[in-house]
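A.B. asks: Curious how this folds, go ahead:
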Amino acid sequence: MTGFSGKIDLPAPVREAIACLEAHGHTAWAVGGGVRDSLRGVTPHDWDLTTSALPDETSAALAAYEVHPTGLRHGTVTAKIDGMALEITTYRTEKGYTDGRHPDKVDFVANIEDDLLRRDFTVNAMAYHPERGLCDPFGGQSDLQNGLIRAVGDPDARFTEDALRILRGVRFVSKTGFAIERQTGYAMRRQLARLEAIAHERVLEELTGILTGPYAGRALRSCADIVAAVLPEITPMFGLCQHNPHHRYDVWEHTVRAVEAIPADPVLRWVMLLHDSGKPHAYTIDADGVGHFKGHPHISRDLAERALTRLRASNALREQVCALVELHDYPLGQEEKIVRRRLARLGEADVRRLLAIKKADCTGQDTFSIHLAELQTTERLVNAVCAAGACLSLRDLAIDGHTVRALGFTGPDIGRVLRRLLAAVVDQTVPNQPDTLCALAARWKENEHV
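C.D. replies: Down below sits the predicted model:
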C-alpha cells in the first residue's frame, strides 16, 4: 500500500455499511469510481464497496437495511441505507475470458489487494477505509495526479480479459482529459480486433459516453483510430483536405471542432460526429481547384442510418440523428416569413436543434464570422415568433376538420384544405380567425379549387 496524507469524507451510509460489516468480523472498503472522483475533487455519483464477507454474510451484517441480491454469481448485493443504494461485492479474482468480456470463473478471496488486481485501470484500482486510509497497490493516486490512464499490471492481459475496456479507456479520456499511458495505448491498439466480439449495445453506450464527455474533442483526436475500429464510417474523413474557402480544416478536424462546439446532448453530439461523413463520398474538385461536396447531407444520413442500425441504437435516437444530419445544411432564413415557414414545417424543437447544429458547424469551419451573425438574426426571429404565440401547426388553427366538413368538403380534401389554410396563416396572408378561414375555404369550394 502507498501512503495517503489526505482524507476522503465518506458519506454516512458508506461509513455505516463498513461499520456493520466490520462489527460482524469482516473487512470492507469503499472502492472504484467513488474513491477516484473524491481524490479528483469531484463529487461521486455513486459509491461501491468491496468486502471479505460472502453475499449471505453481507446480507446478515446489514439485516437492518433493505438488501437485494443483484449479482450473486459475482458476489454482489445492493444495500439501501438512508436512501443511498450501495453495490457491495465480495473480494474476488477472475479467471478465463472465453468470450472476451465475462470471466469463466470467479473465486472469492480474502484480501483487498487481490481484488484490486482484477480491475481495469490504476485510477479505478484504489480503495479507501475511514481508519486505514488509502489502499493503492498500483500507483493510482500518482497516475491521477499526473493525468494518466494506465492499465493495472499487464495491459494486454487486461484488454484480453475484457475488450470493452479499450473503449472505456477512451471514455475516461473524454471524461477527465487524461492521457493514455504509452504502453497501455499500444496494448489497446494491439487488441482492437477483440472489439468485434463485444455486444453492439455496449459499444454504443461507450461511444455515446465518449461523445458527451467534457473532453470529447481530446478523446476523438488522440484515439480516432480506436473509435474508427467500431465506427468505420468516420475513417474516410481522416486527413481529407476540403480545398474550400468555407473550411479552414480537413473534414475530421472540422468534425471534432463541431462536436466540441455543441451542447453535450447525445443526439446533437452524434449529429455533429456524422453530419459530414458523406463528404469523402461526394468530393469533387473543379477546374479552379475548389472542392465541392454536392449531395453530402443525404449520403451522411445514409451512413448515420447504417452505423446506428448496426449499433442497435433506439429508434428514437436513430431517427432524430438521421433526420438532423440530412437537414444540417437546410437554410433557416433571416426573414420572419421564412422562419415562420421553417417553424411550421419542422417544429420549434427541431428548429432550435438545427440552430445549435449550424452554429457548431460554423465554429468548426472557423472562416466567416458573418455566418454566425446571420444565425443570431435567425435565432432572434425564432424567439420573437414563438414568444408571440404564432399559429404554426394544425392544432393552432382556429378551425378544425369538423368545420371544414360542414363547408361541404369530404375525404382527403379536408386535410388539404386545412394545410392550405395553415400555410396562408403562417405566411400572414390571412389572420387566424374562424370567420376569415371559413370564408376563404368556402371560396375555394365555390371555385372547386383545393
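A.B. asks: CA only for contacts and neighbour counts going forward, please
C.D. replies: Noted.
A.B. asks: is it true that Ile81 touches Ile18?
C.D. replies: No. The criterion here is C-alpha atoms under 8 Å, and Ile81 misses it with Ile18 at 11.6 Å.
A.B. asks: neighbour-wise, which of those two wins?
C.D. replies: Ile18 (23 against 18; other C-alpha atoms under 10 Å).
A.B. asks: With Arg92 as the reference, measure out to that one.
C.D. replies: Distance, Ile18 to Arg92, using C-alpha to C-alpha, to the nearest Å: 18 Å.
A.B. asks: same thing with Val425?
C.D. replies: When distance is defined by C-alpha to C-alpha, Val425 is 69 Å away from Arg92.
A.B. asks: Break down the stretch 151-300 of the chain into its strands, ranges please.
C.D. replies: Assigned by DSSP state E, counting those that start in this stretch, the stretch 151-300 of the chain shows strands spanning 179-180, 284-285, 291-292.
A.B. asks: Now distance to Asp302 and mean neighbour count too, for those, in a markdown table please.
C.D. replies: Formatted as a markdown table, the strands of the stretch 151-300 of the chain follow (distance: least, C-alpha to C-alpha, whole Å; neighbours: other C-alpha atoms under 10 Å):
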| stretch | distance to Asp302 | mean neighbour count |
| --- | --- | --- |
| strand 179-180 | 33 | 22 |
| strand 284-285 | 19 | 14 |
| strand 291-292 | 19 | 16 |
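A.B. asks: And for Ser369, the neighbour number?
C.D. replies: Number of residues near Ser369 (other C-alpha under 10 Å) recorded here: 11.
A.B. asks: how close does it get to Cys362?
C.D. replies: Distance from Ser369 to Cys362, by C-alpha to C-alpha: 8 Å.
A.B. asks: let's see this one next to it:
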Amino acid sequence: MFSKILVANRGEIALRVIRAAREMGVGTVAVHSTADSDAMHVRMADEAICIGPPSSTLSYLSVPAIISACEITGAEAIHPGYGFLSENAQFVQIVEDHGIKFIGPSAEHIRMMGDKITAKDTMKALGVPCVPGSDGGVPDFEAAQAVARETGFPLIIKATAGGGGKGMKLARSAEELETAFRTARSEGKSNFGNDEVYIERYLGAPRHIEVQVFGDGRGNAVHLGERDCSLQRRHQKVLEEAPGPAISPEIRARIGATCAKAVAEIGYEGAGTIEFLYENDEFFFIEMNTRLQVEHPVTEAIFGVDLVREQIRVAAGEEMSFRQEDLVVNGHSIEVRINAEKLPNFSPCPGKITQYHAPGGLGVRMDSALYDGYSIPPYYDSLIAKLIVHGRDRPEALARLHRALGELIVDGVDTTIPLFRALMEEEAVQTGEYNIHWLEKWLETNLG
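C.D. replies: Below you'll find the predicted structure:
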C-alpha cells in the first residue's frame, strides 16, 4: 500500500479522497491555487502545497506543477478526482514516466474512450449495444446526407472530442441538417481543437442510464448496477438516483453483465462508467467515462462499498475486495447537485458563506467543502455540495431528501436549493416517470 498520495483536485471530491485515504492509514498531499489557500481540502490533508495562481490553467491543470509537488513531497501516487486532469491521457503518461502511480485507468484506455468514435467502435466490437448512425467520423456534408438517408431523421450530430453538451446539434429534417452539421464541427474545433463529428439516430424520449463498472487491470471486472441521470439541464446532470426507477432486476443483470464483460476483456483498471440512452427496453451506448463520477455516492449507498478506497487498493496492486456475487442492491439512493448559481438563469454566484448548516439523520450524507465564512472563488465550477440520501425504498429516500432539503442552510450566496425543493413537489419526480427532456420543459414552464 502507498504511504502517501497526492490529490490533484479541489472542493468536495478532494475531501472525499482525503477521507478515504485517512481511513486506510495513507498520508495525503493537497495541492491548491492561491485562491484556495483557505479551502477545506487544504486544511484536512496531511500536507499542502501551492501550485500556482487562481487560473486553473496555471494551477490545477499545470502538469509540471503537479509532478513537482509529487517530487517535493514524496507522494507515490496521484488521485485525480473528476474533472481537471482526470481523463487526460497525456498527463497519465507523464505521471507514469516519472515513476508515479496514477490512481485510475491506463493512458491507453483513457485515450481509447476519450475519442467517441473509437469508443463506439470498441464497444460495438465488445458486444455493447450502440445507437444506429455513422460508422466513424463524417468527413463532409455529402457524407452526412448519406448517413441521413440510411438512418432517417431526427439525427444528432456530435463532435468526436465533445463533452458537457458542447458540439452537439439536433437535425429534425433535411432542411436542418447542413446548419447542424457545420455548427457541430465549428463548436468541436473552437472548444476541443478537433472538428471531426459523427452522427447518431436521435431518440425521442429516452432516459439517461449509466452502469458503474470496476476492474482490477488483470482481466477481472464487476458491475455495480446502474444510475438514472435523466434529470438534466443543457446536458448537465442535476439529480441522480440508483437503482433506476425504470430498470428491472433482469434488465439490470443483463446490461451489467455485458458491461462488466467488456471492461474485463480490455483489462480495464479502476472505476469507470458506461453511459447509455435507454428507450423501449433498449440500451444504446453513448460514451464511457474513465474516472470516478460526481454521482458515485448513490452507488456506494445501495451496495455498501467505498469506491475511492477500492480505487486506491487496486492501484496499489491489491485484489478487488468484492466479487459480483457480493454486490446485492440494498434500498434506494438519490443525489442532488447543489450549485452556487442564481435562478432562473443559473448564472454563477460566487461569494462568502455567511451561514452553513448541513442536514443530518439516518440515511443522509452531505459531501461538501463548505464552512461558515468560506469564500467561494469565481474561478472554478459552481458545484459546492452534493446531498445524498438512502432509504429502504424509493419513497423513503424521497421523504428523506425532502426533509434534508428543509434542514439545509447555505446563506450568503444564491444556490439551486430552491429548485430541488420545488422539484420534490412534482408528480413526475415522485413517480420517477421522467426522461432527459422533462426538466428542460419544466424549467421553461416554471422559471421562464
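A.B. asks: Just the TM-score for the two chains, thanks.
C.D. replies: The TM-score (TM-score structural alignment, normalised by the length of the second structure) is 0.22; 173 aligned residues with a C-alpha RMSD of 7.6 Å.
A.B. asks: name the helices or strands packed onto the longest helix anywhere in the second structure?
C.D. replies: As assigned by DSSP state H, the longest helix anywhere in the second structure is helix 174-192. The contact analysis (3 or more C-alpha pairs under 8 Å, 6 or more residues apart in numbering; DSSP states H and E) places helix 174-192 of the second structure against helix 141-151, strand 155-163, strand 166-171, strand 197-201.
A.B. asks: now those as TSV including distance to Cys70 of the second structure and mean neighbour count?
C.D. replies: Listed next are those as TSV, based on distance: least, C-alpha to C-alpha, whole Å; neighbours: other C-alpha under 10 Å:
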stretch	distance to Cys70 of the second structure	mean neighbour count
helix 141-151	47	16
strand 155-163	29	25
strand 166-171	33	22
strand 197-201	38	25
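A.B. asks: wait, which of the ones you listed is closest to Met288 of the second structure?
C.D. replies: With C-alpha to C-alpha as the criterion, Met288 of the second structure lies closest to strand 155-163 of these, at 11.3 Å.
A.B. asks: isn't Ala187 of the first structure right next to Pro155, touching?
C.D. replies: Yes. Look at Ala187 of the first structure against Pro155 with C-alpha under 8 Å: they come within range, at 5.9 Å.
A.B. asks: could you point out which element follows the helix or strand where Phe283 of the second structure lies?
C.D. replies: Take DSSP states H and E as the rule and Phe283 of the second structure turns out to sit in strand 282-289. Downstream of strand 282-289 of the second structure, the next assigned helix or strand under DSSP H and E is helix 296-303.
A.B. asks: Can you spell out which helices and strands pack onto that following helix?
C.D. replies: Judged by 3+ C-alpha pairs under 8 Å, 6+ apart, the packing partners of helix 296-303 of the second structure are strand 221-233, strand 236-242, strand 332-339, strand 383-391.
A.B. asks: mind listing the strands for the stretch 301-450 of the first structure?
C.D. replies: Going by DSSP E, counting those that start in this stretch, the stretch 301-450 of the first structure shows no strands.
A.B. asks: mind listing the helices in it by residue range?
C.D. replies: Secondary structure of the stretch 301-450 of the first structure (DSSP state H, counting those that start in this stretch): helices located at 315-327, 336-346, 348-365, 369-387, 401-406, 412-426, 434-446.
A.B. asks: a markdown table for these, including distance to Gly71 of the first structure?
C.D. replies: Output for the helices of the stretch 301-450 of the first structure, formatted as a markdown table (distance: least, C-alpha to C-alpha, whole Å):
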| stretch | distance to Gly71 of the first structure |
| --- | --- |
| helix 315-327 | 30 |
| helix 336-346 | 46 |
| helix 348-365 | 41 |
| helix 369-387 | 50 |
| helix 401-406 | 56 |
| helix 412-426 | 55 |
| helix 434-446 | 63 |
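A.B. asks: Phe159 of the first structure is nearest to which of those helices?
C.D. replies: The closest of these to Phe159 of the first structure is helix 315-327. By C-alpha to C-alpha, the value is 29.4 Å.
A.B. asks: between the closest one and helix 348-365, how big is the angle?
C.D. replies: Comparing the axes of helix 315-327 of the first structure and helix 348-365 via axes from the mean of the first three to the mean of the last three C-alpha atoms, to 10 degrees yields an angle of 60 degrees.
A.B. asks: Okay, buried residues for helix 315-327 of the first structure please.
C.D. replies: Neighbour-count burial for helix 315-327 of the first structure flags Arg318, Glu319, Val321, Cys322, Ala323, Leu324, Val325, Glu326, Leu327 (criterion: 16 or more other C-alpha atoms under 10 Å).
A.B. asks: neighbouring contacts of it?
C.D. replies: Contacts with helix 315-327 of the first structure, where a contact means C-alpha atoms under 8 Å, 6 or more residues apart in numbering, come from 267-268, 270-272, 274-275, 297-298, 300-302, 304-305, 308-309, 350, 354.
A.B. asks: From Val173 of the first structure, how far off is Thr377 of the first structure?
C.D. replies: 37 Å.
A.B. asks: So between these two, which is more surrounded?
C.D. replies: Between Thr377 of the first structure and Val173, Val173 has the larger neighbour count (other C-alpha under 10 Å), namely 27 against 15.
A.B. asks: and the more buried one, what does it touch?
C.D. replies: So Val173 of the first structure contacts Ile149, Ala179, Ile180, Ile210, Tyr215, Ala216, Arg218, Ala219 (C-alpha under 8 Å, 6+ apart).
A.B. asks: is it true that the second one touches Ile149?
C.D. replies: Yep, that's Ala179 of the first structure we're talking about. Yes. Between Ala179 of the first structure and Ile149 there is a contact under C-alpha under 8 Å: 6.1 Å.
A.B. asks: so can I have a markdown table of the contacts of Val173 of the first structure showing distance to Ser142 of the first structure?
C.D. replies: Shown next, in a markdown table, are the contacts of Val173 of the first structure (distance: C-alpha to C-alpha, whole Å):
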| residue | distance to Ser142 of the first structure |
| --- | --- |
| Ile149 | 11 |
| Ala179 | 13 |
| Ile180 | 14 |
| Ile210 | 24 |
| Tyr215 | 21 |
| Ala216 | 24 |
| Arg218 | 22 |
| Ala219 | 21 |
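A.B. asks: returning to what we had before: quick one, the strand holding Phe283 of the second structure and strand 197-201 angle?
C.D. replies: 150 degrees.
A.B. asks: What's the separation between the residue lying closest to Glu287 of the second structure once chain neighbours are set aside and Leu6 of the second structure?
C.D. replies: Taking C-alpha to C-alpha, 6 or more residues apart in numbering, and ignoring the residues beside it in sequence, Glu287 of the second structure has Glu275 as its nearest neighbour in space, at 5.4 Å. Look at Glu275 of the second structure and Leu6 of the second structure: by C-alpha to C-alpha, they are 29 Å apart.
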